[in-house]
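Participant: predicted structure and sequence below. I'll ask about it afterward.
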Amino acid sequence: MLLAGERIYLRPFEAGDAEVLLRLIKRNRNFWGKTEPEWQAGYYTFDGQLQNIRFFQEGIQKGLFYTFGIFNKKTHQLMGIINLYDIKGGPYQCGVVGYAIDRAQNGKGLATESLKLILSFAFDSLKLNRVSAEVMPRNNPSIRVLEKAGFQKEGFKKNNILIQGEWESHLQYGILKKDWAPFFEKKSSRN
């Protein structure tokens, strides 16, 4: 499974990615740690990432969640991670998206391009009706990414996740399938 964009592609992680994934995670530990829960020490080891990759593969096989590496199309360098998780079928047909871009690659539009690719996958391949995302109110770059991809602010979740020993609140964003295609048709006609 490969989702290709203009500058990047998304693909599931393979066992051979454990070392490069570990380097990405270690390099961004402090940067990503500002918005993520604390991970156990074993997370920052080769074996920890190999175990993570097996977990990611199992999730994809079962259709429960999809974790992709974000890779540069020309160099094949791993530049981030994007997840579509908490997928519900039946009357819900929804999922949640989360992403993390290497600090050295921030501000280059890679998160926006990744998000567009995974939304296309969610709506066109998985036939979801809705995708949501949560973001800290002070995380303005991530808010801009969501808004550029067509997400709309829907609400506020007070003290919903423990990060660095503090309960953090999040803004709730969402996008519906019916708003996805028209949003990009309008944007394309303006370009």
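Facilitator: Looks like it came in fine.

Participant: switch to C-alpha atoms for all contacts and neighbour counts from now on
Facilitator: OK.

Participant: now the longest helix seen in the chain: how far from the chain's centre is it?
Facilitator: Ordering each helix of the chain by length in residues (DSSP state H) puts helix 46-62 first. Helix 46-62 has its average C-alpha position 16 Å from the chain's average C-alpha position, going by CA atoms, centre = their mean, to the nearest Å.

Participant: and for stretch 79-86?
Facilitator: With CA atoms, centre = their mean as the basis, the distance from the averaged C-alpha position of stretch 79-86 to the chain average is 3 Å.

Participant: tell me which residues of that stretch are tucked away?
Facilitator: Buried residues in stretch 79-86, counted by 16 or more other CA atoms under 10 Å: 79-85.

Participant: want to compare, so here's the second one:
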Amino acid sequence: MEIRFLSTDDAALISDFYLRNEEHLRRWEPRREEGYHSIDAWTLRLHEREKELVEGKSAHFIYFNPQEGDIVAICSLTNIVRGPFMGCNMGYAVSKTYQGRGLMKKLCVHVIGYAFSELHLNRVMANYMPSNQRSEALLGHLGFVKEGLARRFLKINGNWEDHVLTSLVNPNKT
């Protein structure tokens, strides 16, 4: 298994990941228009994400299983802000096939290490819906601290959903 940046060359892989996991992820994702997860649509988005990586605005990672030729999980750092804030948001998803094996945690540890060591960020924030017990447990194991509840925070699967706000602060920043 390998962890690496997501690239434009991965358009077919990421399209397959979302199409295979559509039902599994539906409860936690915004509604998407038809064709959103097509290879062509992903090629365009991945091209933009590669530019954002170079510009330091986002970083998108995949945990790839070369033996099976599929994506195990994804994890992204988005909304990277510099200056006095030095923080970002972290989002993630794991394939239903690989759920419950500790692989998502391994990917998140790698991504958080990148955020703190390579990007020199002070804060990584991750939010989850109160009903998402797996995300709550994952973030707890990673050391994220609950900071509050945002009511009607994101429109997920057609409904405005509350989210628990959490963060992890870089232990090496002063």
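Facilitator: Everything's here; your move. Every value quoted in this text rests on a predicted model; they were computed, and no experiment measured them.

Participant: correct me, but residue 21 of the second structure touches residue 96?
Facilitator: Yes: between residue 21 of the second structure and residue 96 there is a contact under CA atoms under 8 Å: 6.5 Å.

Participant: residue 68 of the first structure pairs with which position in the second structure?
Facilitator: Under the alignment (TM-score structural alignment), residue 68 of the first structure pairs with residue 61 in the second structure.

Participant: and that match, how far is that from residue 23 of the second structure?
Facilitator: 22 Å (CA to CA, to the nearest Å).

Participant: which of the two has more neighbours?
Facilitator: residue 61 (20 against 10; other CA atoms under 10 Å).

Participant: quick one: average offset of the helix or strand containing that one versus the first structure, please.
Facilitator: Element membership of residue 61 of the second structure [criterion: DSSP states H and E] is strand 59-65. In the superposition against the first structure, strand 59-65 of the second structure averages 1.4 Å from its aligned positions (mean CA distance after the TM-score superposition for the first structure).

Participant: so stretch 133-144 of the first structure matches what in the second structure?
Facilitator: Mapping stretch 133-144 of the first structure onto the second structure (TM-score structural alignment) gives residues 126-137.

Participant: ok now do residue 9 of the second structure, which residues does it touch?
Facilitator: For residue 9 of the second structure, the contacting residues are residue 43, taking CA atoms under 8 Å, 6 or more residues apart in numbering as the criterion.

Participant: switch to 10 Å and redo it
Facilitator: For residue 9 of the second structure, the set of contacting residues under the criterion of CA atoms under 10 Å, 6 or more residues apart in numbering consists of 42-43, 46-47.

Participant: quick check, nearest of the residues you listed to residue 91 of the second structure?
Facilitator: The shortest separation between residue 91 of the second structure and any of the contacts of residue 9 of the second structure is 16.1 Å, and it belongs to residue 46 (by CA to CA).

Participant: neighbours of that closest one, how many?
Facilitator: Residue 46 of the second structure sits with 20 neighbouring residues when counted by other CA under 10 Å.

Participant: ok, now residue 187 of the first structure?
Facilitator: 12.

Participant: now do residue 171 of the first structure
Facilitator: Using other CA under 10 Å, residue 171 of the first structure has 18 neighbouring residues.

Participant: hang on, it is in a helix, isn't it?
Facilitator: No: the assignment for residue 171 of the first structure is strand, going by DSSP: H, G, I helix; E, B strand; the rest coil, so no helix is present there.

Participant: quick check: closest non-adjacent residue to it.
Facilitator: Excluding its sequence neighbours, the residue lying closest to residue 171 of the first structure (CA to CA, 6 or more residues apart in numbering) is residue 156, at 4.5 Å.
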